[in-house]
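K.L.:
need a structure here:
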Amino acid sequence: MNFVEELRWRGLLHDIMPGTEEELAKGMASGYIGFDPTADSLHVGSLLQIMTLVRFQQAGHKPFALVGGATGMVGDPSGKSQERNLLSEEILNHNLNGIQKQLERFLDFDCGANSAEIVNNYDWFKSFTFLDFIRDVGKHITVNYMMAKDSVKKRLESEVGMSFTEFSYQLVQGYDFYYLWKHKNCVLQMGGSDQWGNIVTGTEFIRRKDGGQAFALTSPLIKKSDGTKFGKTEGGNVWLDPKKTSPYQFYQFWLNSSDDDAANYIKIFTFLNEDEINKIIAEHAAAPHLRVLQKALAKDITERVHGFDALETALKTTDFLFGNGSLEFLNSLDDEGVLQVFEGITQFEISKEEFSAGYDVLTLLADKTAVFPSKGEAKKMIVGGGVSVNREKVPAPEKVFMTSDLINEKFLVVQKGKKNYFLVIVK
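P.N.:
This next block holds a predicted model:
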């Protein structure tokens, strides 16, 4: 199965320029995808394009990942309802470094002729003067051609309008393609379907300026089966940086996918073949309550993005919070690890000096924290056996907690009912 066939059966082919498949069939070809440095980490929305580059390399072709040091200073209007804030050079460089490190985890940079390369378009734009640009690039693409692009038309028809800066973006991206075609023999640019207009501007510029031929293909923009945006949670973007989205949260994002979404995602975001995927889907259909499909998806992607150790921690965290995991797991973690487990869970702080004399459970849970709105409600639930601290049922409302009860001499884990967790931090 060749690269295009692989994309097609996985549902990852949206547009393809005629002749692209035939060009790739000739032998090893070079192609690239651009990544936008608006943050110092990529998110799961970028993962599709990363996987596309990896599949491209696995098919025997040479992948280039372009980080937009220059285009990041301009801002892509595609799919945007208004102009975004421009980044300072310092922030931009910080973002570029973070993104480059992430890309290096996925692509193979030491495999011979088709080793991956990372390029930064600032390297060829930094000495390009404005007059040189409008003379050498601008004269080859007409305003009529640029105005016909959907990304331009939609903005011009809106109340916001479009600045010249954003209007020129497709020329800048078009020149990127030309530069890589000219100097790196890149014959293919790939991206999301919202990038089609910008990509074909590059192929047209190559044709008009040097009479060359280049190709394009795009993948569909991923949406959830209910029509909502993929890659978002109540807390915002799901990032690839474990400091922004912990491996546990990352694992949970995939684990909480609906059946329809998981069946789609496992084709898009894993390297499992068609037979393996069909087997997992059939196993899931036989016992949907076991969530075999979601678990296979979450494990595969979490391990690929964060590594085996992080996956193990995510699995143990999930077992601790939703299964029968033991307190030994928390005892094995340092303070930062414990805080990561309970990231996003309500936390309360008490000074060590206050806690040194001990607290009876009713005062602790109703007065010093807000686990319960009153001592009466706390007492009622404790008597009913519905409150646990550090994985043990609170035996009676008179129970007193001392510093010796603290995990890492710092934490108490309070469980109210089956699924409501709270973290008390003593410091």
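K.L.:
CA atoms for contacts and neighbours, from now on please.
P.N.:
Will do.
K.L.:
What strand or helix carries Arg208?
P.N.:
Under the criterion of DSSP states H and E, Arg208 resides in helix 196-210.
K.L.:
now for that helix, which elements pack on it?
P.N.:
helix 169-184, strand 215-219 (3 or more C-alpha pairs under 8 Å, 6 or more residues apart in numbering; DSSP states H and E).
K.L.:
Mind putting these into a markdown table with mean neighbour count and distance to Val152?
P.N.:
Formatted as a markdown table, the helices and strands packed on helix 196-210 follow (neighbours: other C-alpha atoms under 10 Å; distance: least, C-alpha to C-alpha, whole Å):
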| stretch | mean neighbour count | distance to Val152 |
| --- | --- | --- |
| helix 169-184 | 21 | 10 |
| strand 215-219 | 23 | 19 |
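K.L.:
next up, for comparison:
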Amino acid sequence: MTHYKSELLTLLSSRGYIHQMTDAQSLDDLAAKQIVPGYIGFDPTASSLHVGSLVQIMLLRRLQQAGHKPIVLMGGGTGKIGDPSFKDEARKLIDDETIAANVAGIKKVFEKFLTFGDGPTDALMVNNADWLNGIEYIPFLRDVGRHFSVNRMLSFDSVKLRLDREQSLSFLEFNYMILQAYDFAHMAKGMGVRLQMGGSDQWGNIVNGVELARRMDGNEVYGVTTPLITTADGGKMGKTMNGAVWLNEEALPSYDYWQFWRNTQDADVGRFLRLFTDVPLDEIERLEALQGSDINEAKKILADAATTMCRGEEAAQAARDTAQQVFEQGATGGDLPSVAAGAEGLTIIAALTGLGFVASNKEARRKLEEGAVKVDGDVVRDPQYQIVPSTDAVKVSLGSKKHGLITL
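P.N.:
Got it, this is the predicted structure:
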């Protein structure tokens, strides 16, 4: 591991966040002697971010922990276009009203991870619509567009892959990388921002911004990207059978969020503790060395720490208590996902889809055939099986990890 003199790069390196940097030594020198304002952009395409964005959120948290200033850039302007990077097709365009509602929902997530305020290292949330919406086309082409080579833009992987597959890339989307680079130059000039961070897929966009800031205003700025976070089996981090693992409580119950971390593969525990919690490094080394069933204790510590950070201590405790009741005592926990049934009850297939355990009736039937479904501990295979709850809730389980309640 490279030895850095700044607390910032030492922290990022020791916890596994660094993939690429534009000028490591100069950034290290800068971070060692002054507060570095750094930002990450998030396009408000939904009212909550999901676990796939958590590395970036944690990066901003680490920036603040190391005594620097994190800036959350909401893409109210760029969000109207959509980042084409490594996408197969254009995103649906969203209107101003939806963007505003999404920004409000996303801000609630950041308030859990960052300290906002007016101090020199307090977090700040800004919206690029404030400067992009007022751009005049001809001056923008003349002042900014002239710094971009189309030949070079076509060589970026994010563009090349779309063209190689002969999938349409609209002129609208092609402009995205210019606007993102302009964000960096604009914030460097007007707000003193010196650092942009992002996922490895943003490297080309970040380098463009570094070069544009230098060409337009002579500002020296820097870029850092994180590695692509995959699970030990090569899967995409944060994607489950039931879809995205949302960070907002309204989008995903805290029990399900806790359970997502509790189900981490053995080989990922140490890495995820470093990236997604504040557990000290020496404690992480002890936990990741645990063998056999003892590693489950490390997974519970990961689940507790990650859930506490995102949902609060009470939510984490309630989720852990519920899990203990369900797994260790065989009882039904009140914090489990639930579906209410009428007096006539509902079929096992409706229960499985209603609880979100399966994506379709076809998948539900397959799970029943496999013998993976239990009702109050007994295997059920009949797709016509009717659940009629009385005063007590009926517990439905899919495999050993998904449990829910059918209530009257």
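K.L.:
Any idea what the TM-score comes out to?
P.N.:
The TM-score (TM-score structural alignment, normalised by the length of structure 2) is 0.83; 371 aligned residues with a C-alpha RMSD of 2.9 Å.
K.L.:
Could you dump the helices and strands packed on helix 196-210 of structure 1 into a markdown table and include distance to Asp194 of structure 1?
P.N.:
What follows is those, written out as a markdown table (distance: least, C-alpha to C-alpha, whole Å):
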| stretch | distance to Asp194 of structure 1 |
| --- | --- |
| helix 169-184 | 12 |
| strand 215-219 | 8 |
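K.L.:
mind checking which of these is nearest Thr129 of structure 1?
P.N.:
Between Thr129 of structure 1 and those, the shortest separation by C-alpha to C-alpha is 12.6 Å, and it involves helix 169-184.
K.L.:
who touches the aligned residue in structure 2 for Val54 of structure 1 in this structure?
P.N.:
By TM-score structural alignment, Val54 of structure 1 lines up with Arg61 in structure 2. By C-alpha atoms under 8 Å, 6 or more residues apart in numbering, the contact set of Arg61 of structure 2 is Pro70, Phe113, Leu114.
K.L.:
The last one -> structure 1?
P.N.:
Taking TM-score structural alignment as the criterion, the aligned counterpart of Leu114 of structure 2 in structure 1 is Leu107.
K.L.:
I figured its match hits Asn114, correct?
P.N.:
No: between Leu107 of structure 1 and Asn114 there is no contact under C-alpha atoms under 8 Å: 10.6 Å.
K.L.:
and for these two, which residues touch both?
P.N.:
Listed as contacting both Leu107 of structure 1 and Asn114 by C-alpha under 8 Å, 6+ apart are Gln57.
K.L.:
quick one: the helix holding Arg208 of structure 1 aligns where in structure 2?
P.N.:
Taken onto structure 2 by TM-score structural alignment, helix 196-210 of structure 1 occupies residues 203-217 there.
K.L.:
Quickly note the distance from the spatially most central residue of structure 2 to Val109 of structure 2.
P.N.:
The centre of structure 2 sits closest to Ser53, judged by C-alpha atoms, centre = their mean, with a distance of 2.0 Å. Distance from Ser53 of structure 2 to Val109 of structure 2, counting by C-alpha to C-alpha, to the nearest Å: 11 Å.
K.L.:
again, but for Pro253 of structure 2
P.N.:
Distance, Pro253 of structure 2 to Val109 of structure 2, by C-alpha to C-alpha: 14 Å.
K.L.:
repeat for Val373 of structure 2
P.N.:
With C-alpha to C-alpha as the criterion, Val373 of structure 2 and Val109 of structure 2 are 35 Å apart.
K.L.:
between the two, who's got more neighbours?
P.N.:
Comparing Val373 of structure 2 with Val109 by neighbour count (other C-alpha atoms under 10 Å), the higher total belongs to Val373, at 26 against 19.
K.L.:
And for the residue nearest to the more buried one when sequence neighbours are not counted, the neighbour number?
P.N.:
Spatially, and ignoring its direct neighbours in sequence, Val373 of structure 2 is nearest to Leu398 (4.8 Å; C-alpha to C-alpha, 6 or more residues apart in numbering). Residues lying near Leu398 of structure 2 (other C-alpha under 10 Å) number 20.
K.L.:
And the helices in the stretch 251-400 of structure 2, which stretches?
P.N.:
254-262, 269-276, 281-288, 295-311, 313-323, 348-354, 361-369 (DSSP state H, counting those that start in this stretch).
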